[in-house]
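Undergrad: Let's see this in three dimensions:
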Amino acid sequence: MNREEKTTMWLERIESYKSRQGSATDWCEENNISLSTLRYWMTKFSRENKQSSNLNKWLPIEVTSLPKNSQHESNSSGVRIHIGLASIEISSDFDPKTLETVVGILSEKC
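TA: Here you go, the predicted model:
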């Protein structure tokens, strides 16, 4: 049995376990599977789901132009990013390393 087949088999087994009422011990006895093996596979899939949900996700953005009478210079070509109540302004002469650091910190927090 290859890896993909084994993964599919265990996903089906876990679905079978979750769909019935009763204890894990009872299900394992009925299906001739050790409790530690069931727990191993459930933990494995749980970790994989957490890892895949932690991947970067694209969010929609809205691009608007500033009014000509705004407080910013008209020849500025900066960017302002709003995330909830937070905003980041990036001027046209920004330091890429600083931006990388800020984005890294935000990625860890969000």
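Undergrad: C-alpha only now, for contacts and for neighbours.
TA: Noted.
Undergrad: End to end on stretch 88-99, go ahead and measure it.
TA: 9 Å (C-alpha to C-alpha, to the nearest Å).
Undergrad: Show me the strands in the protein, by range?
TA: Assigned by DSSP state E, the chain shows strands spanning 79-83, 86-90.
Undergrad: where's residue 98 relative to residue 83, distance?
TA: 18 Å.
Undergrad: let's see this one next to it:
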Amino acid sequence: MNYNENRQMWMTRVASFRESGMSQSQWCKANEVSLTALRYWLRKLKSSSYSEEETETFEFASLNVPGTCSAKSITLEVGAVKILLYSDFDETLLLKTIKTLQQT
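TA: All right, here's what the predicted structure looks like:
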């Protein structure tokens, strides 16, 4: 098995582990995988995903915001950034925003 095939296999395994909700040791026992190997690939794939993301280009987009917003809101602070959330916020967008902020 060449490196790319091995990497692809481990990307699939890591995704399976993350979706399982199991601890690392539980998942390794259930899937007959070495705990050391899983931890190695978790680190390797995490660090390589950062370097791949750094090469992407980002652009700002225009958003049409409705004139009225719901009155109920909370302020979320992530590092030095404050985000004002209304009751009808987009959860997926918030999670992506927080992930991006944590990487910077």
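Undergrad: Please state their TM-score.
TA: Here the TM-score for the pair of chains, by TM-score structural alignment, normalised by the length of the second structure, is 0.51; 61 aligned residues with a C-alpha RMSD of 1.9 Å.
Undergrad: What number of residues are in the vicinity of residue 38 of the first structure?
TA: Neighbourhood size, residue 38 of the first structure [other C-alpha atoms under 10 Å]: 19.
Undergrad: List the contacts of it.
TA: Residue 38 of the first structure sits next to 14, 28 when contact means C-alpha atoms under 8 Å, 6 or more residues apart in numbering.
Undergrad: Residue 27 of the first structure contacts residue 18, correct?
TA: No: between residue 27 of the first structure and residue 18 there is no contact under C-alpha atoms under 8 Å: 9.6 Å.
Undergrad: Tell me which of those two has more neighbours.
TA: residue 27 (19 against 13).
Undergrad: Take the strands of the first structure and write them to JSON lines, including mean neighbour count.
TA: Shown next, in JSON lines, are those (neighbours: other C-alpha atoms under 10 Å):
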{"stretch": "strand 79-83", "mean neighbour count": "11"}
{"stretch": "strand 86-90", "mean neighbour count": "11"}
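Undergrad: So for residue 1 of the first structure, which of those strands sits nearest?
TA: strand 79-83 (47.1 Å; C-alpha to C-alpha).
Undergrad: give me the stretch of the second structure that that closest one matches.
TA: With TM-score structural alignment applied, strand 79-83 of the first structure matches no range in the second structure.
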